[in-house]
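> Quick one: sequence plus predicted model below, questions after.
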Amino acid sequence: MTNQTRTGRLPGLAIDPAAFEPADFEPAAIEPAVAEELGATRSASRGIFEAVWDLLTSMRFSLVVTLGMAVLGVLGALIIQVPAGVEADASAKLDWLAGVRPRFGGWTDILDSLQLFNVFNSIWFRGLTAFLTISLIACMVQRAPGLWRTATKPRITVGDGFFAHARERDSIVVRGDAADLATRTTAVLRRHHYRVVSEDDGAINFYADRFRWAPFGSLIGHLAIVVILAGVMVGALYGFRDNSFVIAEGSTAAVPSGDGLSLKLISFEDSYYTTTGAPSDYASELILFENGREVARQTVRVNDPLRYGQLSFFQSFYGPAARMTVTGTDGSVLFSDGVALAWETQDDGRSIGTFTLPGQDVTVWILATLGPGDTQVKPGQILVETYRASTGEPIDQVSIDQGVATTISGLDFTFDRELQFTGLSVARDPGTILVWIGSILLIAGFTIGFSFPHRRLWARLVVRPNGIGTLAVATPGRASHDVDRAFTNLVTDLRAAVAGPSAS
């Protein structure tokens, strides 16, 4: 048995009797019941495939999938989304869920199980994206052969009903030799920039069109959306985004998923409008290192990110920081760096930051002052809280003055000076190039579709033996002022060419 392609909407399987030796097997010898069973199986399989194909190429199906993606997009905008990097860390995910539980209550676990805290990476969104992509590809495969035939082998002869009922139609009485009239008709159509194809079946039939390749603009548009969706999926699967990467002035931090990359903040500057006090600009002077070697240096602003390879660093936010120094009992420096106060306490909105001490079972949290009215942490002070790193048990809580070494938990803490930190959004999106290509294709498809409308026209020239006849002209399509005017001008020129005295 061999596979044989049969005509129809989908390829199927058929038995090729020539594949068997007549002496060994005769097709006619197939038992009727077996033949009927085979036929039923093939028909059932073909019916399933055709049903799936009809579904994928259905406009209604595409609209339903698109609506589903839109609904998920709205949910993703309305429901707080888990920060990048937290989803993969089970402990961080539990802490994050505990933080949002007061807001969502008993719905928290339900929303999490439905992946609505991570909508754009959920199985629902990815599944709908895949369905939409497959549907668009199926539509392109279905339409492409017909568009190719129309462009290369158009139908020249149409029935009388078309000339009687077409939206734009006219009939011209002609006089003269049929061949000469046909030449004149062709000349007028070409003067109006039509491609002309004709055939003679007793009457001379004309097919004329302009911008015959323009309908492929819709396929380019479909392809563009497929490429954009592919770029989005590639970015979601193989890229990452960290919207909470913070560095204090003078500090260096390892870049998440940067493979040997680290970033140093030299300085941060912010400026404000004098009339409203709103920020007018804020900029971070950054140095990017790869395995300890400087590879890039740039002042990053909101609309001017630092790019290196597939990584992009976007200016996102900023805030206060503190430079802290911690020494051991023997005078050795355990920590000396800037600490970003990038979070806030839930009870009073106090800026806080944290760091750990190498070789010590201690986690340190530092809290900033609320201003002149703060009795717990006065201006020029910072509150130091120490916790047992292994158990989370609190150890000490002491407010210390700037520049004064203070012993806390057996270690000397010094609040050196106030700083600022910068918050960056770090992203790597390998699908960006696909999104750009798809966007260019989408613009090209729309430009072709709207700037070069495909116009078709049929004409039939019938001349009786006495030299008198008719030239019927008709064009399909929707009502349009431009189409009406173009058709009227064309018929006027045809009438002048074939019905005037020169045609007699």
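In hand now; what should we look at?
> okay, CA-based contacts and neighbour counts for the rest of this
Noted.
> how much space between Leu341 and Asp361?
With distances taken as C-alpha to C-alpha, to the nearest Å, Leu341 is found 22 Å from Asp361.
> Neighbour count for those two, which is higher?
Between Leu341 and Asp361, Leu341 has the larger neighbour count (other C-alpha atoms under 10 Å), namely 26 against 14.
> Could I get the full set of helices for the chain?
32-56, 59-78, 90-104, 107-113, 123-152, 160-165, 178-191, 216-238, 432-451, 481-498 (DSSP state H).
> Now distance to Asp281 too, for those, in JSON lines please.
Output for these, formatted as JSON lines (distance: least, C-alpha to C-alpha, whole Å):
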{"stretch": "helix 32-56", "distance to Asp281": "50"}
{"stretch": "helix 59-78", "distance to Asp281": "27"}
{"stretch": "helix 90-104", "distance to Asp281": "32"}
{"stretch": "helix 107-113", "distance to Asp281": "38"}
{"stretch": "helix 123-152", "distance to Asp281": "36"}
{"stretch": "helix 160-165", "distance to Asp281": "66"}
{"stretch": "helix 178-191", "distance to Asp281": "60"}
{"stretch": "helix 216-238", "distance to Asp281": "30"}
{"stretch": "helix 432-451", "distance to Asp281": "27"}
{"stretch": "helix 481-498", "distance to Asp281": "50"}
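> Presented hereafter is structure B, for comparison with structure A:
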Amino acid sequence: MTVTDRSPTPLLPRPSLGRRALAHARNLWRQLTSMRTALVLLFLLAVAAVPGALLPQRNLNAGKVDEYIAARPVLGPILDRLEMFDVFASFWFTAIYALLMISLIGCLLPRLREHLRAVRSDPVPAPRNLARLPHHHRGSVDAPIDDTVDQVQTVLRRWRTVTRTGDDGQRSISAEKGYLREVGNLVFHFSLVGLLVAVATGRLFGYEGSVIVIADGGPGLCNTSPAVYDSFRPGSATDGTGLDPFCLKVEDFSADYLDNGQAEMFTSNISYQSGADIGTDRWQPYRLRVNEPLRLGNERVYLTGHGYAPRFTVTFPDGQSRTETLQFAPEDATTFLSSGALRFDPPGGTYPDPDERRRNQIALEGLFAPTAAFDGTLLTSAFPDMLDPAVAIDIYKGDTGLDTGIPQSIFKLNSEMINQGRLVKQARVNLRPGESTTLADGTTVRFDGAEEFAYLQVSHDPAQNWVLVFAITMMGGLLASLVIKRRRIWVRLRPHGAGTAIELGGLARTDQAGWGSEFTTLCQHLLPDAPSAVKEDR
């Protein structure tokens, strides 16, 4: 008779909260550091970068961002809250970036340990049945087994080998080659991590500044403060202090154009000071061209564009004059028809009363054409090079708002001043170099010509050299992982009469073409009677 024990199965004690939290964290870590997760994060990083290419970015052009939001009153603010206009500094892009680095490091460290363990260990013993391997051959030689072992080791001198002796007197030689394939793979992935870290370091501690410098050999630029730049974009961990000092001035600028007006090359001769030369009369010359920046330590100075800066002289009724050269903004990228504005404050003593002085300020606003073409009195430009310059300007008199403390565009007058009648139009004229016009109160406005200006960008990236190093090692590691083959060969030797029976088996760790021919070559070295194409022997 069978007796069934119906006593309840004792319940296992429930793990403590700490152990459950530890198990959950361990599982989460394993998921995060899996290669599948790393590939998903890499794909997400590529997808997350797409809005940065499609939408205007605030750190590059804040004006374009404002225009985009104003044109889309519903969608624009939503995208702004999602940080779509600051993609590469957004919290979600940074989170993907950081998780990708953690995942890659978590994947690579175990692989590195495994590879070091494989390098230190001996090649694996020969399988029991070599005939089951993809490459196999049998043969015999007349030499004794000891001499044959020496010959095999000579042929395999560039392989990692180990010789084992069996109980029945047979010998087996295990040989392996191609460890550099995994080294190249690891170098590629660790270089990718290094590249990500270097790029992130450059974004954190670097900066970019853009400035317009008149090409007349004037004061130019000294990299001492963000205030010297027209726009300054510091990294997240940079406050603009402690800039690497250097000074430069633009001596001249020249542009080469095709017949259709398309620019072919920009060239500017500059002079610069750095290091011990700062504050002295020693200037170093440099020929600055597009994609040929001036490199000063971690600083790079790029020539990114150019334009024209008209020069005007205003002579007031008492004979005192002011001359100003100011850049105009190109309106047409093909012909370089440009627009801008200038403001002139009367010299000291011309109008002793401050209110009267303010009422007699002069403002100019209009167009500049490097190669003038007129349709009646309407000015346009026919070619981007300065062959026949002219201006079409409106002349205003009154309060220009220079001393109000309100920021104003250097390319446009304050329309509120005009609408309120505080700035009154006096004349509209077209002028060529040397021509002038006289207002009713005797004030003379003369167009003196124009200078070209260079648009320079100064970039500071403390990790730029490391980016290059990691990019080169990435390519080297990738090439090694694609070219080098990981393969194994086993040679089993048995006494056979007065000679030695040899059995060879080969296995490629990766499916690569070319291993079969190498196996055939080894067989021909060991067995003179081996055929030129060794087939699988089953």
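Happy to help now that I have it. All figures in this text were calculated on a predicted structure; none of them were measured in a lab.
> Quick one: closest of the helices of the first structure to Phe415 of the first structure.
Phe415 of the first structure sits nearest to helix 90-104 of all the helices of the first structure, at 29.0 Å, using C-alpha to C-alpha.
> buried set for that closest one?
Lys93, Leu97 (16 or more other C-alpha atoms under 10 Å).
> For it, name the packing helices and strands.
Judged by 3 or more C-alpha pairs under 8 Å, 6 or more residues apart in numbering; DSSP states H and E, the packing partners of helix 90-104 of the first structure are helix 107-113.
> what's the mean deviation for the helix it packs on versus the second structure?
Average distance, helix 107-113 of the first structure versus aligned residues of the second structure after superposition (mean C-alpha distance after the TM-score superposition for the first structure): 2.3 Å.
> looking at the second structure, where would I find the counterpart of that helix?
With TM-score structural alignment applied, helix 107-113 of the first structure matches the range 75-81 in the second structure.
> same thing with stretch 216-226 of the first structure?
Mapped onto the second structure using TM-score structural alignment, stretch 216-226 of the first structure spans residues 183-193.
> Which residues does that stretch contact?
Contact with stretch 183-193 of the second structure is made by 101, 104-105, 108, 111-112, 470-471, 473-481, as judged by C-alpha atoms under 8 Å, 6 or more residues apart in numbering.
> mean distance, that stretch to its aligned residues in the first structure?
Once fitted to the first structure, stretch 183-193 of the second structure is off its aligned match by 1.4 Å on average (mean C-alpha distance after the TM-score superposition for the first structure).
> Residue in the first structure paired with Ala471 of the second structure?
Counting by TM-score structural alignment, Ala471 of the second structure corresponds to Ser439 in the first structure.
> and the closest residue to that match other than its chain neighbours, how far is that from Ile448 of the first structure?
The spatially closest residue to Ser439 of the first structure, leaving aside those adjacent along the chain, is Ala224, at 6.5 Å (C-alpha to C-alpha, 6 or more residues apart in numbering). Here the criterion is C-alpha to C-alpha. By it, Ala224 of the first structure lies 13 Å from Ile448 of the first structure.
> Give me the more crowded residue out of these two.
More crowded of Ala224 of the first structure and Ile448, by other C-alpha under 10 Å: Ala224, with 25 against 21.
> how near is Ser90 of the second structure to Leu79 of the second structure?
From Ser90 of the second structure to Leu79 of the second structure the distance is 12 Å (C-alpha to C-alpha).
> burial count for Ala427 of the first structure?
As a burial measure, Ala427 of the first structure scores 22 neighbours (other C-alpha under 10 Å).
> Now it: closest residue in space, sequence neighbours ignored.
Ala427 of the first structure's closest residue in space is Arg241 (C-alpha to C-alpha, 6+ apart), at 4.2 Å.
> and the aligned partner of that neighbour in the second structure, what is it in contact with?
Residue pairing (TM-score structural alignment): Arg241 of the first structure is matched to Glu208 of the second structure. By C-alpha under 8 Å, 6+ apart, Glu208 of the second structure lies in contact with Phe232, Arg233, Pro234, Gln457, Val458, Ser459, His460.
> conserved subset of those residues in the first structure?
Among the contacts of Glu208 of the second structure, the ones still in contact in the first structure (both residues aligned by TM-score structural alignment, their matches' C-alpha atoms under 8 Å) are Gln457, Val458, Ser459, His460.
> out of those residues, which are inside strands?
Those of those mapping onto strands are Gln457, Val458, Ser459, His460, per DSSP state E.
> Which one of the residues you listed sits in the busiest neighbourhood?
Top of those by neighbour count (other C-alpha under 10 Å): His460, with 25 neighbours.
> I'd say that residue and Arg203 touch.
No - contact criterion C-alpha atoms under 8 Å: His460 of the second structure and Arg203 do not qualify, at 9.7 Å.
> since we're on Val149 of the second structure, how many residues are nearby?
Residues near Val149 of the second structure, counting by other C-alpha under 10 Å, number 20.
> For stretch 480-489 of the second structure, measure first residue to last.
Termini of stretch 480-489 of the second structure sit 21 Å apart (C-alpha to C-alpha).
> Using neighbour counts, pick out the buried residues of stretch 21-40 of the second structure.
The neighbour-count check on stretch 21-40 of the second structure (16+ other C-alpha under 10 Å) flags Leu32, Thr33, Met35, Thr37, Ala38 as buried.
> same question, stretch 353-363 of the first structure
Result for stretch 353-363 of the first structure [16+ other C-alpha under 10 Å]: buried residues Gly353, Thr354, Phe355, Thr356, Val362, Thr363.
> cool, and stretch 170-186 of the second structure?
Within stretch 170-186 of the second structure, the residues scored as buried using 16+ other C-alpha under 10 Å are 171-186.
> Tell me the gap between stretch 430-446 of the second structure and the middle of its chain.
Computed by C-alpha atoms, centre = their mean, to the nearest Å, the separation of stretch 430-446 of the second structure from the middle of its chain amounts to 50 Å.
> Show me the residue at the heart of the second structure, geometrically.
Note on the second structure: the residue nearest the mean C-alpha position is Val199, at 7.4 Å, using C-alpha atoms, centre = their mean.
> so that residue makes contact with Pro462?
No - the criterion here is C-alpha under 8 Å, and Val199 of the second structure misses it with Pro462 at 9.7 Å.
> Surely Gly194 of the second structure and Val469 touch.
No - using C-alpha under 8 Å, Gly194 of the second structure is not in contact with Val469, being 9.3 Å away.
> of the two, who's got more company?
Shown here are Gly194 of the second structure and Val469; by other C-alpha under 10 Å, Gly194 has more neighbours (19 against 15).
> ok, and the closest non-adjacent residue to that one?
Spatial nearest neighbour of Gly194 of the second structure, chain neighbours left out: Phe470 (6.3 Å); criterion: C-alpha to C-alpha, 6+ apart.
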